[in-house]
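A.B. asks: Structure for the following, please:
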Amino acid sequence: MRNYLKAFKRAAAVGAVALAVFSLQPGSAQAAQDRDPGARPSPGVVGGTRAQQGEFPWMVRLSMGCGGALYTKQIVLTAAHCVNGSGANTSITATAGVADLNSSSAIKVKSTRVLQAPGYDGQGKDWALIKLAKPIDLPTLKIADTAAYNSGTFTIAGWGADREGGSQQRYLLKATVPFVDDATCKGAYGNLVDAEEICAGYLQQGGVDTCQGDSGGPMFRKDNAGAWIQVGIVSWGQGCARPGYPGVYSEVSTFAADISSAAASLGG
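C.D. replies: Below you'll find the model as predicted:
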């Protein structure tokens, strides 16, 4: 297991969020944070700017204090550490269709089932699916099924805090971060799961990163046809936007086939 005195997951304890749109649910990211004895409050997208309404229509905010993306119109792809196991679960509310979480146009749908990555033990395999009670009529985000897109510059987005130690955000923030190769990332952390994790960030100067409350959200870029494609899932890091410590993301292409099979098993 990685040393949580130094590195921690980026789920938020939403009880501390000063926005009425959030509610802490049992079996949530708070439990994931409680399992990380070294976790301390840290922030959403650091160094970001506000996303425009409709710019990333597949973005989802989850009531346990995590992000996600619409994999299908009825299934949200998020991080394994945002949920507690698999099975029936009606405690999660997904908010979609808005950049402003307080907007009266927000679409809110309850969960029905959760499927956490089989074999997840806190290290690697950080993905999960949440089935919703009904479809959301919004565009979905395609996932990468090849490592060909694991390079270049990525976009990150979320409602997490905008600085380390900050609070969760009402408005969706976005930023861009460059790919960091495995060898360099392993040099920073020492315990990277190379085949299952991908890193991104401004290694020398820091200043731009995902942070607490962004867990489970997508890291994405344009594919060869100019369409958005998801290459990562916000997972963990040391602090937020610190020089020398890039953000660590679950490598979506590694799990594409497993995610597809899991989604088929959920139906929808």
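A.B. asks: hey, let's count contacts and neighbours off CA atoms from now on
C.D. replies: Fine.
A.B. asks: Surely residue 155 and residue 174 touch.
C.D. replies: Yes - the criterion here is Cα atoms under 8 Å, and residue 155 meets it with residue 174 at 7.0 Å.
A.B. asks: Compute the distance between residue 69 and residue 3, please.
C.D. replies: If you measure residue 69 against residue 3 using Cα to Cα, to the nearest Å, the figure is 28 Å.
A.B. asks: likewise residue 52?
C.D. replies: Distance of residue 52 to residue 3, computed by Cα to Cα: 37 Å.
A.B. asks: circling back to that earlier point, more crowded one of residue 155 and residue 174?
C.D. replies: Of the pair residue 155 and residue 174, residue 174 is the one with more neighbours under other Cα atoms under 10 Å, namely 23 against 18.
A.B. asks: how about the closest residue to the more buried one other than its chain neighbours, what does it touch?
C.D. replies: Take residue 174 and drop its neighbours on the chain: the residue closest to it by Cα to Cα, 6 or more residues apart in numbering is residue 157, 4.2 Å away. Residues near residue 157 by Cα atoms under 8 Å, 6 or more residues apart in numbering: 45, 172-175, 210, 214, 217-219.
A.B. asks: Which one of those residues is nearest to residue 60?
C.D. replies: Residue 60 has its nearest neighbour among those in residue 217, at 7.9 Å by Cα to Cα.
A.B. asks: what's near enough to touch that closest one?
C.D. replies: Per Cα under 8 Å, 6+ apart, neighbours of residue 217: 59-60, 66-69, 78-79, 156-158, 233-234.
A.B. asks: packing partners for the longest helix along the chain?
C.D. replies: Across the chain, the helix with the greatest residue count (assigned by DSSP state H) is helix 252-266. Contacts defined by 3 or more Cα pairs under 8 Å, 6 or more residues apart in numbering; DSSP states H and E place helix 252-266 against strand 128-132, strand 142-143, strand 228-237.
A.B. asks: need those in TSV with distance to residue 90 and mean neighbour count, can you?
C.D. replies: Listed next are the helices and strands packed on helix 252-266 as TSV, based on distance: least, Cα to Cα, whole Å; neighbours: other Cα atoms under 10 Å:
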stretch	distance to residue 90	mean neighbour count
strand 128-132	9	27
strand 142-143	26	20
strand 228-237	23	28
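A.B. asks: May I see these arranged in CSV, with distance to residue 265 as well?
C.D. replies: As requested, these are arranged in CSV below (distance: least, Cα to Cα, whole Å):
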stretch, distance to residue 265
strand 128-132, 11
strand 142-143, 18
strand 228-237, 21
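A.B. asks: how about this one, so we can line them up?
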Amino acid sequence: MDTKRKHLIRLGAGVAAGLGAVALVWAGTASAGAEENSTQSDFEAQVIGGQEAEEGQYPWLVGLGSAGSGTPWENQFCGGSVIAPTVVLTAAHCVESDAPEDLAVFSGSVDLEGPDIVTTGVADIHVAEDYESPTQFANDWALLLLAEPVDVEPIALNADLTEFDAFETAGWGLTEENEYPTLARWVEVPFVDDTQCAEAYPDEHDAASMVCAGDLASGGIDACSGDSGGPLMAGAEDGSQVLAGIVSWGYGCAEPGYPGVYSEVATFVPTIEEVVAGWGAEL
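C.D. replies: Presented below is the predicted three-dimensional model:
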């Protein structure tokens, strides 16, 4: 496995118009810091436009990275959500080329360099069979079976297609300061309907498997490179949070007119339940 920090590069609108959204490998490691992002906008926003998460705020949030030497912060390249003690839900583009033994999951803390971080191996991977059908990054989800249970609170899956007004997303991805933080960050992002999202991404938006969120008019708030696979969360009626989406792709980060695109979890719930049951686990 390539141990370099890898993630979906979210291209700037000018470049993307000619190339589309493309999965690439970033040439630097987290410890070395991010390379200069030529697509960075002029606005001051901070995940982009956010703030540091507190311990216990998102207990199900995990980092996904390379197994082997190096700290969790050095090895982390994607995010994920614990949906059962031995199962993590993430993005297909994060793991489609990996073997289970190449991967590790970092749980138990929002601080990837903190003393409470637990590193757990991966025993099996299930990538959505219809990933990238009918469009690029459609059905961008995957499940990881952990080698042993993790002692964190799982998040429930949003099982219907209810449209929420706003969401929260969190992770260790690139900030507006062009850095990868050791402490996870979070930000609130408003819902963008399918019509507006399709206008932003003509011929690339798949309404059946994608949900969009962000500030269309001003930008400034978004997930970014390194947040892929992490959670898009919505408030449930009982005050808890449910997993509504998975950080997937977009043009640039927090660019006006280009919302973040997330895999819509409700679409995949029956298949997820089937795979999890086949592993002998239970949601």
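A.B. asks: Mind checking the TM-score on these two?
C.D. replies: Once superposed, chain against chain, the TM-score is 0.84 (TM-score structural alignment, normalised by the length of structure 1); 244 aligned residues with a Cα RMSD of 2.4 Å.
A.B. asks: Show me the subset of the contacts of residue 157 of structure 1 that structure 2 keeps too.
C.D. replies: When these are mapped onto structure 2 and checked using both residues aligned by TM-score structural alignment, their matches' Cα atoms under 8 Å, the preserved contacts are 45, 172-175, 210, 214, 217-219.
A.B. asks: out of those residues, who's nearest residue 194 of structure 1?
C.D. replies: Taking Cα to Cα as the measure, residue 194 of structure 1 lies nearest residue 219 of these, at 17.1 Å.
A.B. asks: Residue in structure 2 paired with that closest one?
C.D. replies: Alignment note: residue 219 of structure 1 maps to residue 232 in structure 2; criterion TM-score structural alignment.
A.B. asks: element containing that match, please.
C.D. replies: strand 231-235 (DSSP states H and E).
A.B. asks: how about residue 51 of structure 2, what's its match in structure 1?
C.D. replies: Match for residue 51 of structure 2 (TM-score structural alignment): residue 49.
A.B. asks: That match and residue 242 of structure 1, how far apart?
C.D. replies: From residue 49 of structure 1 to residue 242 of structure 1 the distance is 18 Å (Cα to Cα).
A.B. asks: Which one's more surrounded, these two?
C.D. replies: Between residue 49 of structure 1 and residue 242, residue 242 has the larger neighbour count (other Cα under 10 Å), namely 20 against 14.
A.B. asks: And that one, what's its match in structure 2?
C.D. replies: Looks like residue 242 of structure 1 aligns to residue 255 there (TM-score structural alignment).
A.B. asks: Residue 190 of structure 1: neighbour count?
C.D. replies: Residue 190 of structure 1, neighbours per other Cα under 10 Å, totals 12.
A.B. asks: Please apply the same query to residue 266 of structure 1.
C.D. replies: The local packing of residue 266 of structure 1 (other Cα under 10 Å) involves 16 other residues.
A.B. asks: distance of the aligned partner of it in structure 2 from residue 243 of structure 2?
C.D. replies: By TM-score structural alignment, residue 266 of structure 1 lines up with residue 279 in structure 2. According to Cα to Cα, residue 279 of structure 2 stands 21 Å off from residue 243 of structure 2.
A.B. asks: now do residue 254 of structure 2
C.D. replies: Distance of residue 254 of structure 2 to residue 243 of structure 2, computed by Cα to Cα: 21 Å.
A.B. asks: what does residue 75 of structure 2 give?
C.D. replies: Between residue 75 of structure 2 and residue 243 of structure 2 the distance is 25 Å, computed by Cα to Cα.
A.B. asks: One more: residue 152 of structure 2?
C.D. replies: Between residue 152 of structure 2 and residue 243 of structure 2 the computed distance is 15 Å (Cα to Cα).
A.B. asks: Kindly report the same for residue 221 of structure 2.
C.D. replies: For residue 221 of structure 2, the distance to residue 243 of structure 2 (Cα to Cα) stands at 19 Å.
A.B. asks: do residue 116 of structure 2 as well
C.D. replies: 24 Å.
A.B. asks: can you check residue 211 of structure 2 too?
C.D. replies: Applying Cα to Cα, the value for residue 211 of structure 2 to residue 243 of structure 2 is 12 Å.
A.B. asks: picking that back up, looking at the contacts of residue 157 of structure 1, state which has the most neighbours.
C.D. replies: Neighbour tally across these (other Cα under 10 Å): the maximum, 42 neighbours, falls on residue 210.
A.B. asks: counterpart of that one in structure 2?
C.D. replies: So residue 210 of structure 1 corresponds to residue 223, using TM-score structural alignment.
A.B. asks: Same question for residue 167 of structure 1.
C.D. replies: Using TM-score structural alignment to pair residues, one finds that residue 167 of structure 1 aligns to residue 179 in structure 2.
A.B. asks: and residue 143 of structure 2, what is it in contact with?
C.D. replies: Contact partners of residue 143 of structure 2, counting by Cα under 8 Å, 6+ apart, are 87-90, 125-127, 272.
A.B. asks: one step back: dump the contacts of residue 157 of structure 1 to CSV, plus distance to residue 88 of structure 1.
C.D. replies: Formatted as CSV, these follow (distance: Cα to Cα, whole Å):
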residue, distance to residue 88 of structure 1
45, 31
172, 29
173, 31
174, 32
175, 35
210, 30
214, 24
217, 22
218, 24
219, 28
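A.B. asks: out of these, who's nearest residue 87 of structure 1?
C.D. replies: Nearest member of the contacts of residue 157 of structure 1 to residue 87 of structure 1, counting by Cα to Cα, is residue 217, at 21.3 Å.
A.B. asks: what about that closest one, distance to residue 61 of structure 1?
C.D. replies: Separation of residue 217 of structure 1 from residue 61 of structure 1 (Cα to Cα): 8 Å.
A.B. asks: What of residue 130 of structure 1?
C.D. replies: Computed as Cα to Cα, the residue 130 of structure 1 to residue 61 of structure 1 distance reads 12 Å.
A.B. asks: How about residue 205 of structure 1?
C.D. replies: Distance, residue 205 of structure 1 to residue 61 of structure 1, by Cα to Cα: 29 Å.
A.B. asks: Which one's more surrounded, those two?
C.D. replies: Between residue 205 of structure 1 and residue 61, residue 61 has the larger neighbour count (other Cα under 10 Å), namely 31 against 12.
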